[in-house]
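Engineer: What follows is a predicted protein model with its sequence.
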Amino acid sequence: MNLALWIAAGLLAAVALTGGVSKTFVAKEKLATIPGGQWTGDFGAGFVKTLGILELLAAIGLILPALAGVAPVLVPVTAACWVLLMIGAMITHLRHDGAAKFVALNLTYLALAAFLAWGRFGPASFA
């Protein structure tokens, strides 16, 4: 169970890092041309960059507290916040035509985050 939770955390951290870097450092106009990035046209550049920063923080919060042994409860808290972020992402992607595959991808990430939150709050907690 512990190994599966670490794998889930690693995968989610990689996703969060990738999304965070692109939203934080790539221009909103360029993101809008990438498949799945059309939603950025509905929001301001500041909002998109803020989401990117939150995703970078999520990448850190999914791994670092457990590795450092400092406030490891932040791992399941971050995973629970990721669930909420993915709900928002699914709603946003549903508003755009042809985005069903991105909704399915977000649902996969949501399931991984829910598994991680459940596992680290419950049977395989760090406490």
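Structural biologist: Done, it's in.
Engineer: Could you use CA atoms for every contact and neighbour count after this?
Structural biologist: OK.
Engineer: wait, doesn't residue 114 sit right on residue 78?
Structural biologist: No - Residue 114 lies out of contact with residue 78 (Cα atoms under 8 Å); the separation is 10.4 Å.
Engineer: Apart from its neighbours in sequence, what residue is nearest residue 28?
Structural biologist: residue 45 (5.9 Å; Cα to Cα, 6 or more residues apart in numbering).
Engineer: one more structure, for comparison:
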Amino acid sequence: MELAHWIVAGLLALFSLYSGTLKAVRSPDRLRPMMAWVDRVPLPALRALGALELLGAAGLLLPPLTGTATWLAPAAATGLLLLQAGAIPVHLTGGDRRIGLNLALLAAAAAVLLLPAG
């Protein structure tokens, strides 16, 4: 089960790293083809979401790998779970009904919390 935890946590961290980096550095014009909702949030909020995803990715992996402040990993997973729980209504209220990825990421964050890390 520990292997399953690391696979799910690693994939969630990779996706969060990718998505967070895009939100943190790309302009809304370049994000719009991938994320139709970017016009409905202020740029500082978009950058903050990107920063939260980057911190979540780091928090999932670095504390358990270093053995320091290991309580941060479940906190990061909880944060990413809450982030996706908040993203679903944003997609649904904006006419963008594509929430499959959000549901998968929410499930992955929940799995990281439930699967034993070792």
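Structural biologist: All right, it came through fine. None of these values were measured; they are calculated from a predicted model.
Engineer: Now do the same for the residue nearest to residue 28 of the first structure: its match in the second structure.
Structural biologist: Aligned by TM-score structural alignment, residue 45 of the first structure pairs with residue 43 of the second structure.
Engineer: can you check residue 70 of the first structure too?
Structural biologist: Under the alignment (TM-score structural alignment), residue 70 of the first structure maps onto residue 68 of the second structure.
Engineer: Secondary structure element holding residue 111 of the first structure?
Structural biologist: For residue 111 of the first structure, the element it lies in under DSSP states H and E is helix 100-121.
Engineer: list the helices and strands that helix packs on?
Structural biologist: Judged by 3 or more Cα pairs under 8 Å, 6 or more residues apart in numbering; DSSP states H and E, helix 100-121 of the first structure is in contact with helix 2-25, helix 74-94.
Engineer: which residues are contacting the first one?
Structural biologist: With Cα atoms under 8 Å, 6 or more residues apart in numbering as the contact definition, helix 2-25 of the first structure has outside contacts at 31, 48-56, 58-60, 62-63, 109, 112-113, 115-116, 119-120, 124.
Engineer: Alright, I will stop here.
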